[in-house]
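Asks: Predicted model and sequence below, questions to follow.
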Amino acid sequence: MTPSPTARRGPRRLIALLGATAAGLAMVACSSGGGAEDPADAGSESDSGGGTSGSAGDVGGTLTVFAAASLQEAFDVLLAAFGEQHPDVEVAPAVYDGSATLATQLEEGAGADVLATANEDTMERITTAGLEASTPEPFATNTLVIAVPTGNPEGIADLPDLNDTTFVICAPAVPCGDATVELFGLTGFAGAPVSQEQNVTAVAERVVNGDVGAGLVYGTDVAARSGELEAVVPTGADDVVNNYPIVELEGAQPAAAPFVEFVLSDEGQAVLSEHGFGAP
């Protein structure tokens, strides 16, 4: 029996359909670069962002930073800028406190990705405990000053003048307190503070609030409150300089190393300089 015209068209339509489908799949593969991309080309594209501090979105996850209280103003700016450059990173509010307090929290199991302290001795506690994932890098310096209210109403010019007013210092266990003890020892000053605070921010706030007539803080703390405080540079201050190190912590999220690099970069150093910190 001779096939009908309809029956003969069936196989032809099937062949045509299969041909069109194959051609369509080939076009899709070409347009997506599927399978034919040179691995070297792929590598060069992913590297175009310039390493760990490269293009936005090259890292993700979260970022939690522990930082000395004196770094708050500068690090708030640095973290905001880092978050803008890496929108896939969830930047948690930084934890600011005395360096010794932060070290104790980490030793007791607190979770963080990056630690920045106000001196090297406190950072040594972290490395001794094996809590670091990289070598600590110095990134800034700071110097003690006497903070007085704007206008310096009591006319304080140097450390001996503190005997004529009430003043506060940081506790010796924290970097600003350790530096204060060293400064007093170098100059032979033996005045008695009315209290010892757990971080430098608390000292500055007591002067701002009028609780005391003066306080020993870092120059950056006065700069951050330029409308409320003035700085008096005491004799011997240049011989007591705090070096600030930063480190990626053990078990840190992927964003930790890029953030450390950002702090050490020209952009990060410019932010720190604008807030009164010296170069490392």
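Replies: That came through, no problem.

Asks: hey, let's count contacts and neighbours off CA atoms from now on
Replies: Fine.

Asks: Just after the lengthiest helix in the chain, pick out the following helix or strand.
Replies: The longest helix of the chain (DSSP state H) is helix 5-32. Using DSSP states H and E, the helix or strand that follows helix 5-32 in sequence is helix 39-46.

Asks: Make sure residue 79 is actually in contact with residue 92.
Replies: No - counting by CA atoms under 8 Å, residue 79 stays clear of residue 92, with 9.1 Å between them.

Asks: So these two - more neighbours on which side?
Replies: Neighbour comparison, residue 79 and residue 92: the larger count goes to residue 79, with 22 against 12 (by other CA atoms under 10 Å).

Asks: how about the strands of the stretch 101-250 of the chain, start to end?
Replies: 114-116, 137-149, 167-170, 195-197, 214-218, 229-232, 241-248 (DSSP state E, counting those that start in this stretch).

Asks: could I get those strands as a markdown table with distance to residue 181 and mean neighbour count?
Replies: A markdown table is the format used below for the strands of the stretch 101-250 of the chain (distance: least, CA to CA, whole Å; neighbours: other CA atoms under 10 Å):
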| stretch | distance to residue 181 | mean neighbour count |
| --- | --- | --- |
| strand 114-116 | 22 | 27 |
| strand 137-149 | 11 | 23 |
| strand 167-170 | 9 | 26 |
| strand 195-197 | 11 | 18 |
| strand 214-218 | 10 | 28 |
| strand 229-232 | 17 | 23 |
| strand 241-248 | 13 | 24 |
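
Asks: for comparison:
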Amino acid sequence: MGNESRRLRRHLAGLSAASGLLAASCAPPITGDQSPSATLFAASSTRVVNEELTSLASDAGVELRINTNGSSGLISQLSEGAQATALITADGATMKKALDQGLVVAPQAIARNTLVMVVPADNPAGITSIRDLTEQTRLVLCDDRVPCGAASSSLAQVNGLKLSPVSLEAAVGDVLGKVVNGQADAGWVYRTDAVAAGDSVRVIEIDQSERFPTTLWAAPTKQAAGGNDAQALMNILQSPAFAADLASAGFLPLDAGVAQL
């Protein structure tokens, strides 16, 4: 199959497992008698690289499980006692909340993302611009409490738009799912979601989107920090190989000005 079919297959798999656990096969141990075992709590936008990440982990001898959800939902799970080795959030503001709550230590920026608008492939509402959005448009956005929603609100404001979404979702994957399934005329999602969806959607640029990029941050959880499992997982998340996978999925490289929360 071609790259488009592979991306769509990966996207659909990610949607079906949006809040589940993915397990990588266990490779022979690097050292000692047992391979590192890690659980990653990862923002919904990163589900497009779950396949590549689990493969990298397997190659490194790390048994990896991935819990994919909205960034705010992941923090709630951690604050309620859920066990994880590391956390990836879709923006710095959400990671700072986790840091302030004592849930993580030493966050590291790993990539950037921007928003686009997507419509179904057949575009039944005939939308060609954000200026075509009306009260009659079945528009789906992320909730303001998650990074994609906060970025959407900023973009709407700077573009002078008064949007009337029919639904606000807790994870960007749910926004994309409603567009792909024909339950929405349009949705605002990350560029990486549009890349993963392939020919199942049309992409429409959002004016000034480049002014409001979101930055992926990764950090070991406080409960796991200093352990071999956390170090092994953070090594993978900051590796050139994973950076290349992120770039292939549509994530942008870091700017010099995003190294601090």
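Replies: Looks like it arrived, so ask away. Here the structure is a predicted model, which is why all the values come from computation and not from measurement.

Asks: circling back: read off where the longest helix of the first structure ends up in the second structure.
Replies: Helix 5-32 of the first structure corresponds to no residues in the second structure, going by TM-score structural alignment.

Asks: okay, the strands of the stretch 101-250 of the first structure in a markdown table with distance to residue 62 of the first structure next?
Replies: Shown next, in a markdown table, are the strands of the stretch 101-250 of the first structure (distance: least, CA to CA, whole Å):
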| stretch | distance to residue 62 of the first structure |
| --- | --- |
| strand 114-116 | 11 |
| strand 137-149 | 22 |
| strand 167-170 | 32 |
| strand 195-197 | 32 |
| strand 214-218 | 31 |
| strand 229-232 | 36 |
| strand 241-248 | 14 |
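
Asks: any idea which helix or strand carries the spatially most central residue of the first structure?
Replies: Geometric centre of the first structure, nearest residue: residue 75, 5.2 Å, by CA atoms, centre = their mean. If you go by DSSP H and E, residue 75 of the first structure is part of helix 72-85.

Asks: so how much does that helix differ from the second structure once superposed?
Replies: Here helix 72-85 of the first structure, set against the second structure after superposition, deviates by a mean of 1.7 Å using mean CA distance after the TM-score superposition for the first structure.

Asks: which residues touch residue 84 of the second structure?
Replies: The contact partners of residue 84 of the second structure, taken as CA atoms under 8 Å, 6 or more residues apart in numbering, are 38, 39, 40, 41, 78, 221, 223, 224.

Asks: Tell me the one of those nearest residue 145 of the second structure?
Replies: residue 78 (16.5 Å; CA to CA).

Asks: Need the nearest residue in space to that closest one, chain neighbours excluded.
Replies: Of all residues not flanking residue 78 of the second structure in the chain, residue 103 sits nearest, at 7.0 Å (CA to CA, 6 or more residues apart in numbering).

Asks: That neighbour matches what in the first structure?
Replies: Match for residue 103 of the second structure (TM-score structural alignment): residue 131.

Asks: do the same with residue 211 of the second structure
Replies: In the first structure, residue 211 of the second structure lands on residue 239 (TM-score structural alignment).

Asks: That match: neighbouring residues, count only.
Replies: Residues within reach of residue 239 of the first structure, counting by other CA under 10 Å, total 13.

Asks: returning to that earlier point: which helices and strands does the helix holding residue 75 of the first structure pack with?
Replies: Contacts defined by 3 or more CA pairs under 8 Å, 6 or more residues apart in numbering; DSSP states H and E place helix 72-85 of the first structure against strand 89-91, helix 256-264, helix 266-274.

Asks: what's near enough to touch the equivalent of residue 150 of the second structure over in the first structure?
Replies: Matched to the first structure by TM-score structural alignment, residue 150 of the second structure sits across from residue 178. If a contact means CA under 8 Å, 6+ apart, then residue 178 of the first structure has 170, 171, 172 as its contacts.
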